Each structure stands twice: as structure tokens, then as C-alpha cells.
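Trainee: Need the 3D shape of this:
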Amino acid sequence: MRKPGRAAYLSVATRVTDHECAALDRFVGRAGMRKRAAVLRRLVRFLGDYFAPTPDEEVFLASAEAHLSRLGGNFNQIAGSLSASMKKIGRADPTRQQVEIMLRAADDVAHIRTVLGQMLDNHQIKTETLRARLDAVDPLDEEYE
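Mentor: Here you go, the predicted model:
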């Protein structure tokens, strides 16, 4: 039974070549650690958080989600009103306020899309940077053969 407050550990096994193992051991030594497992756990934690949104992005995403939810509610009310108008007079007759709400909503959604596009660009740059760092280790290098 696990002690309270302690993490549950799972085993992950992989096969490496002698050279890869030697490289891992050198990395462990340079990191000032004694165990491969400790270094590998730190690397996994780092990579797990590597693509996590920044605190500012988290705030923006939560705000955007709430704002879009409110817009959905506004659109439902407008749709109900326009549906009633269709039944009464045979055509949709939005009020000036309803039109303004829809125009503001379009601007708000455009802004959200722009910021989300920037966030996506940032994550693509992170991905390319990480890929370049991983590719910098030449697999044909004698050290890794």
C-alpha cells in the first residue's frame, strides 16, 4: 500500500545500445545525479510541461471559454426572438441592439482567433526547437552506433 502523499510509480522499460547507455550515464554524471531513473524522471517531467500553456495563456483560455459561452447564450436569445418574429410577421426583424451584439461578437471571436493563432505559432516554434535539438544528436555518430 502506498504511503499518503507519495506518488504512484509505474515502470517503463526500453532497450538501448551500449553507446546510448554510456551517453545516458555521462549525462547522469554531468547532471550531478547518481541514478539514471532520477534523470529520466526529470526529463519526462520537463517534457510533460514543455507544451503546457503559460499562466497568461491559461488565464486567456479560461476567459475566452467563459466569453464564448456567454456569446452562445446571447445568440440563443437572439435566435428565439427572431424565430418569434418569423412566426408573427413572416420575417426575421432583428433590433438594432441585436445587430450590435452580433457585430461585437464577430469582433470578439476574431480577436480570440488571432490570439489562439499566436499561441499555436508559439507551440509550433517550441516543437521545431525541440525537434532540432533532438536531431542535433546525429544518429550516425560513432558515439551512438
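Trainee: going forward, measure contacts and count neighbours with C-alpha atoms only.
Mentor: Noted.
Trainee: From one end of stretch 82-101 to the other, what's the distance?
Mentor: 14 Å (C-alpha to C-alpha, to the nearest Å).
Trainee: Off-centre distance for it?
Mentor: Distance of stretch 82-101 from its chain centroid, counting by C-alpha atoms, centre = their mean, to the nearest Å, is 39 Å.
Trainee: same check, this time on stretch 7-24
Mentor: The chain centroid and the centroid of stretch 7-24 are separated by 27 Å, computed with C-alpha atoms, centre = their mean.
Trainee: tell me which residues in it are buried?
Mentor: L24 (16 or more other C-alpha atoms under 10 Å).
Trainee: swap in stretch 86-99?
Mentor: The neighbour-count check on stretch 86-99 (16+ other C-alpha under 10 Å) flags Q98 as buried.
Trainee: Equivalent analysis for stretch 48-65, please.
Mentor: By 16+ other C-alpha under 10 Å, the buried positions in stretch 48-65 come out as F60, L61, A64.
Trainee: one more to put side by side:
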Amino acid sequence: MCQAGDAPMKKLKAQQRDQIFRLLRQGASQADIARDFGVHRSTVSRLERRRIALTDESRAGPSVSVRISEKELLEMEEAARRLKFRNRSEFLRAVIRAALSFPELDEGVSTELSAVKASFDRAGGNLNQVARNMSASMKRLGRAEPSAKELAQIYALHDEVIEVRRALVALLGRSQKRSDVLSRMIAEGCDAL
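Mentor: Okay, here's the model as predicted:
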């Protein structure tokens, strides 16, 4: 490692920085990375802070400031606590979305929606396989004759799509409840909570 008075550390290339970002995401220690790349640990630490800042900025978007009274702040924090928001920013984004009629999906809903999408993707892949088999049957026989196995797959896919649809409707209903509370709050004022 370089000590005070040593030659300056080498400058990292973009590819090396990307490798360091990847290693940091994977949980490698800053000391190990610094040793492997021949840089000071503070360089790796600075890159880690930059990676976190870039990630937060990409999620956060532009910032808005507003002055409110102490009473407004207390009421806002109480409403956010009762509605189980993690922080003021999350609460204010939800209020803005409700006021502008944007859909308001929290992290849990987004995760469940990803699972629903995966179920639909899997069902679509299975349906494509059945369609390929029936198309081959059409070429061989001149007509589509699904086998008992293919018919069972079609019925199972039908049932799966109905279940996934029910789960999606329930999920959207749950996510709508909090949005409805926020919309009522905006329409009636904070006393509605």
C-alpha cells in the first residue's frame, strides 16, 4: 500500500471501476478490493459511496423543498405513522400520487406484481408449448388433435390463469385501500384520518 510520500496511486480505468462496483455489490471487502486493484482503501470507499449515491439518485429523482408550519409537520408525521409509511418522503410521494390520481404501489405490491408476472410468463410459455405440439399435429394429421396430456395442460393453465387473476385483483384492491385513505385525506383534510 502507498504511504505518505509514495508515488501517486494509479488512475482506475472505467472497466476497473465497473469491476469494483460489481465486487462491492457482491459483498467483497473494501480492503481485499483495494489490495487486488493496487489502490488505497479510501479509493474503494469513495467508489462505494459514489455507487450508493448513484443508486439512490436513480431511485429518488429530483428533489423538491417546501416550508410548512410546525403544526403541519406534526400532523403530517402523525398521518404518516398511522398509515405505516417508513418516512416523510414516502408519505409525501404517496400523497402527491393520490392527489394526481397516479397508482400508488408500495414495495410489497411491486414484489407481488413481479410474482404475478412470473406466473403469467410461465403460463404463457406452457401455452406456447401446447400450441407448438398442436401445430405439429396439424401438419401431421391435417387437423389439431390434442392428446389427453395436452388437454390436461390446457385445463390446468386455464385454472392457473383464473387463480393468478384473482390474486391480482386482491392485490390491487389492497393497494387501493391506502391510496383511497390518502385521497380522502386530501379531499377532506387531515382530520379525516
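Trainee: show me the contacts for R36 of structure 1.
Mentor: Applying C-alpha atoms under 8 Å, 6 or more residues apart in numbering, we find R36 of structure 1 in contact with L24, D25, V28.
Trainee: now those in CSV, with distance to A37 of structure 1?
Mentor: Output for these, formatted as CSV (distance: C-alpha to C-alpha, whole Å):
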residue, distance to A37 of structure 1
L24, 10
D25, 11
V28, 9
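Trainee: now the residue nearest the centre of structure 2: how far from E104 of structure 2?
Mentor: Computing the C-alpha centroid of structure 2 and ranking residues by C-alpha atoms, centre = their mean puts S110 first, at 5.9 Å. According to C-alpha to C-alpha, S110 of structure 2 stands 10 Å off from E104 of structure 2.
Trainee: just to revisit the earlier point, now, the contacts of R36 of structure 1 that are in helices?
Mentor: Judged by DSSP state H, these include L24, D25, V28 as members of helices.
Trainee: if we can go back for a sec, could I get the buried residues of stretch 48-65 of structure 1 in JSON lines, plus columns for distance to L40 of structure 1 and secondary structure?
Mentor: JSON lines is the format used below for these (distance: C-alpha to C-alpha, whole Å; DSSP: H, G, I helix; E, B strand; the rest coil):
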{"residue": "F60", "distance to L40 of structure 1": "32", "secondary structure": "helix"}
{"residue": "L61", "distance to L40 of structure 1": "31", "secondary structure": "helix"}
{"residue": "A64", "distance to L40 of structure 1": "36", "secondary structure": "helix"}
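Trainee: which one in structure 1 is aligned with Q176 of structure 2?
Mentor: Matched to structure 1 by TM-score structural alignment, Q176 of structure 2 sits across from Q124.
Trainee: Which of the helices or strands spans its match?
Mentor: Under the criterion of DSSP states H and E, Q124 of structure 1 resides in helix 96-135.
Trainee: could you say what helices and strands that helix packs with?
Mentor: Helix 96-135 of structure 1 is packed against helix 55-89, with contacts defined by 3 or more C-alpha pairs under 8 Å, 6 or more residues apart in numbering; DSSP states H and E.
Trainee: Can you name every helix or strand that the helix it packs on contacts?
Mentor: helix 96-135.
Trainee: What angle do helix 55-89 and the helix it packs on make with each other?
Mentor: Using axes from the mean of the first three to the mean of the last three C-alpha atoms, to 10 degrees, the inter-axis angle of helix 96-135 of structure 1 relative to helix 55-89 is 150 degrees.
Trainee: Just the buried positions in helix 96-135 of structure 1, please.
Mentor: Q98, I101, M102, A105, D108, V109, I112, L116, H123.
Trainee: nearest residue to the residue in structure 2 that the first one lines up against other than its sequence neighbours?
Mentor: Under the alignment by TM-score structural alignment, Q98 of structure 1 pairs with E150 in structure 2. Sequence neighbours aside, V130 is the residue nearest to E150 of structure 2 in space, at 6.2 Å (criterion: C-alpha to C-alpha, 6 or more residues apart in numbering).
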